[in-house]
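In: no sequence on hand, only this structure:
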């Protein structure tokens, strides 16, 4: 990448793992992170491991397969390559890479041994999924895994399992290394663990300003740190600006909004004014003020982690390839390491910094 990576909070980071509680927009954010990294410009791989084809839907391209496929090209020369990691294919590749069992591996698949290994033993499945990303990270542009050739990808983005499973998913290789004391399985598991715990890897957490997602995010940060993994940014998704200024919020919270002014504004807008309508608007305003208070409380909890925080706006028109590029533009200052990036306040969309970051 040509951009000065030292301006990023994570100089040297190549593998960006994106996780979040279900419903927070994790896959959309992973796609936007990939586009932001590619804007440097660079060649970025975005991979999904849950088989939901969320990445292909987000980019509005045909379903991804186990072959790396270009899914976006940026005007500055960057590109995003997509991949859906399948544990069965990953196991066959593993058998060929380490044991040269290409033909024998196909026989194992014919007799159902591959399905057994990837479905009965979930730990093995996770090892294979992460192993495919590890291989892409090591690969050079000449197809080799060693040498002086440039890396095949400037950065990699993993649309990972949700926060409830992320600690187990990322630490499974250390458990495998403990079980398999010698041999290629042990060596690869140890190598993957070193990568995931190194400064090359950051785990970014997507959340909403709601109690349950924020609590799960905080618990995941503690779990990741306890396992020697490195949290990156907290990405607050679907942020909505307050509809009222602070003075009006105070009045709404206390039930002191001026009824006569509300009636006048409604009449000026051509809306038939009734007492029920005015009372209903006052109740809505009070609920809105309480909602803003809750969001600010949750934001304070996230800021206390000391991690960089990015706020992304709610997309009124829904998610499509165009709107994901708009989100990517907001992520560029943090992920592409532009030295002239200036943080903006939260909860407005932009980049902010938690206490002590």
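Out: That came through, no problem. Owing to the predicted nature of the structure, the values given are computational and were not obtained by experimental measurement.
In: C-alpha from now on. contacts and neighbour counts both.
Out: OK.
In: list the buried residues for the biggest helix by length in the chain?
Out: Once the chain is assigned using DSSP state H, the helix that runs over the most residues is helix 275-303. Residues of helix 275-303 classed as buried by neighbour count (16 or more other Cα atoms under 10 Å): 278, 281-282, 285-286, 288-290, 292, 295-296, 298-299, 302-303.
In: same question for stretch 115-132.
Out: Buried residues in stretch 115-132, counting neighbours by 16+ other Cα under 10 Å, are found at 115, 117-118, 123-132.
In: of these, which belong to strands?
Out: Mapping the buried residues of stretch 115-132 onto strands (DSSP state E) picks out no residues; all lie outside.
In: and the strands in this structure, which stretches?
Out: With DSSP E as the criterion, the chain has strands spanning 15-20, 43-48, 69-73, 79-84, 155-159, 201-207, 231-239, 308-313, 350-353.
In: need those strands in CSV (columns: mean neighbour count and distance to residue 326).
Out: Rendered in CSV, the data for the strands of the chain read as follows (neighbours: other Cα atoms under 10 Å; distance: least, Cα to Cα, whole Å):
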stretch, mean neighbour count, distance to residue 326
strand 15-20, 27, 18
strand 43-48, 27, 18
strand 69-73, 17, 14
strand 79-84, 24, 16
strand 155-159, 26, 18
strand 201-207, 26, 17
strand 231-239, 23, 13
strand 308-313, 24, 10
strand 350-353, 22, 12
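In: here's the one I want to compare it with:
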């Protein structure tokens, strides 16, 4: 069964939101409708697509050249709780009164497990919804795929363990039933968790720890997406020479002179030091990549974009994802 809900996590600074946005574009493809939701209230989606800040209303943020559509959503716990109270208890006006007296803020702060149920519950509802707005029936799904820009790897295990978090707080009732339904969705074959990382020791270690944690929790890892990968500036022979400090100084000096550069001993020594540092960085990145490949998960590589990231470059990254099997 093909995954339908794609959860994207990653250590802070790895480009998690950018990759989630690129994945949504890749999944939209031709004439497909994709929901891209965030739960950290950072407005990362609106920044990536250069659109006004998102709220709890589903808003179109982009189209693909082939007619696909990306719908953005920023899930905020207070509004999610008010929607929940209205859905299960019909407390529309009363819910507003609770908010006025601070009860909503209290509920979403004092019970973090309930807060996460509410956040994921909004995506769960969108996953169940049909094109006619109902949650049952023969109508096609409202969304072909869903992408959740989730919390970082350090918190992803607890965030997705909604049933365990709520078990001690609500043993019966609608919120208990909802947490169990969400758990069934998260543990199903239609849900995968993708990990965004860089080829650096800390992000890779945190990624591998998160993979093991989610496997132990019966959750399904998807792909490891290595972001901002830089190609080596030297070939393997030159890297070996740089690593050993055996680059040929006369040849380098001659090439610099031909290029119109005034060569000094200090300049030449500085370049050789940079070459050696570059070789060591390449070695480290290759070691980290080998560790990720040993996890047994598919490894997808995204290049570093020299011009930075904007709505146009996100589409470039989406194309790379599609070429490597992630997308419609």
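Out: It's in. Here the structure is a predicted model, which means the values were calculated and not measured.
In: TM-score of the superposed pair?
Out: Their TM-score after superposition, calculated using TM-score structural alignment, normalised by the length of structure 2, is reported as 0.97; 327 aligned residues with a Cα RMSD of 1.1 Å.
In: can you tell me which of the buried residues of helix 275-303 of structure 1 is nearest residue 269 of structure 1?
Out: Using Cα to Cα, residue 278 is the member of the buried residues of helix 275-303 of structure 1 that lies nearest residue 269 of structure 1, at 13.9 Å.
In: the closest one contacts residue 265, doesn't it?
Out: No. Counting by Cα atoms under 8 Å, no contact exists between residue 278 of structure 1 and residue 265, whose distance comes to 10.9 Å.
In: what span of structure 1 is stretch 219-235 of structure 2 aligned with?
Out: Against structure 1, the aligned range for stretch 219-235 of structure 2 is residues 229-245 (TM-score structural alignment).
In: what's the first-to-last distance across that stretch?
Out: Between the opening and closing residues of stretch 229-245 of structure 1 we find a distance of 40 Å, counting by Cα to Cα, to the nearest Å.
In: pull the residues that contact it.
Out: Outside of stretch 229-245 of structure 1, the residues that reach it under the criterion Cα atoms under 8 Å, 6 or more residues apart in numbering are 10, 24-25, 196-199, 201-209, 221, 224-225, 292, 302, 307-315, 347-349.
In: now do the corresponding residue of structure 2 for residue 113 of structure 1 against residue 172 of structure 2, distance only.
Out: Aligning on TM-score structural alignment places residue 113 of structure 1 opposite residue 103 in structure 2. The span separating residue 103 of structure 2 from residue 172 of structure 2 equals 21 Å under the rule Cα to Cα.
In: just residue 281 of structure 2 next, same as before
Out: 54 Å.
In: got the strands of structure 1 as CSV, with distance to residue 171 of structure 1 columns?
Out: As requested, those are exported to CSV (distance: least, Cα to Cα, whole Å):
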stretch, distance to residue 171 of structure 1
strand 15-20, 13
strand 43-48, 18
strand 69-73, 28
strand 79-84, 21
strand 155-159, 15
strand 201-207, 13
strand 231-239, 14
strand 308-313, 24
strand 350-353, 28
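In: now the counterpart of residue 4 of structure 2 in structure 1. Nearest residue, chain neighbours left out?
Out: In structure 1, the residue paired with residue 4 of structure 2 is residue 14, using TM-score structural alignment. Closest residue in space to residue 14 of structure 1, ignoring its immediate chain neighbours: residue 155 at 4.6 Å, by Cα to Cα, 6 or more residues apart in numbering.
In: quick one on the thing from earlier: helices - which of the buried residues of stretch 115-132 of structure 1 land there?
Out: Secondary structure defined by DSSP H assigns 115, 117-118, 123-132 of these to helices.
In: in a markdown table: those, plus distance to residue 55 of structure 1.
Out: Listed next are these as a markdown table, based on distance: Cα to Cα, whole Å:
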| residue | distance to residue 55 of structure 1 |
| --- | --- |
| 115 | 25 |
| 117 | 26 |
| 118 | 23 |
| 123 | 24 |
| 124 | 24 |
| 125 | 20 |
| 126 | 19 |
| 127 | 21 |
| 128 | 20 |
| 129 | 16 |
| 130 | 17 |
| 131 | 20 |
| 132 | 17 |
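In: between these, which is nearest residue 144 of structure 1?
Out: For these, the minimum distance to residue 144 of structure 1 (Cα to Cα) is 14.7 Å, reached by residue 132.
In: setting aside sequence neighbours, what's the nearest residue to residue 115 of structure 2?
Out: Nearest residue to residue 115 of structure 2 in three dimensions, chain neighbours excluded: residue 108, at 5.1 Å (Cα to Cα, 6+ apart).
In: does that neighbour touch residue 77 like I think?
Out: Yes. If you go by Cα under 8 Å, residue 108 of structure 2 and residue 77 touch, sitting 6.6 Å apart.
In: list the residues that contact both of those two?
Out: Any residue near both residue 108 of structure 2 and residue 77 by Cα under 8 Å, 6+ apart counts here, and that gives residue 115.
In: the residue nearest to residue 14 of structure 1 pairs with which position in structure 2?
Out: Residue 155 of structure 1 maps onto residue 145 in structure 2, with residues paired by TM-score structural alignment.
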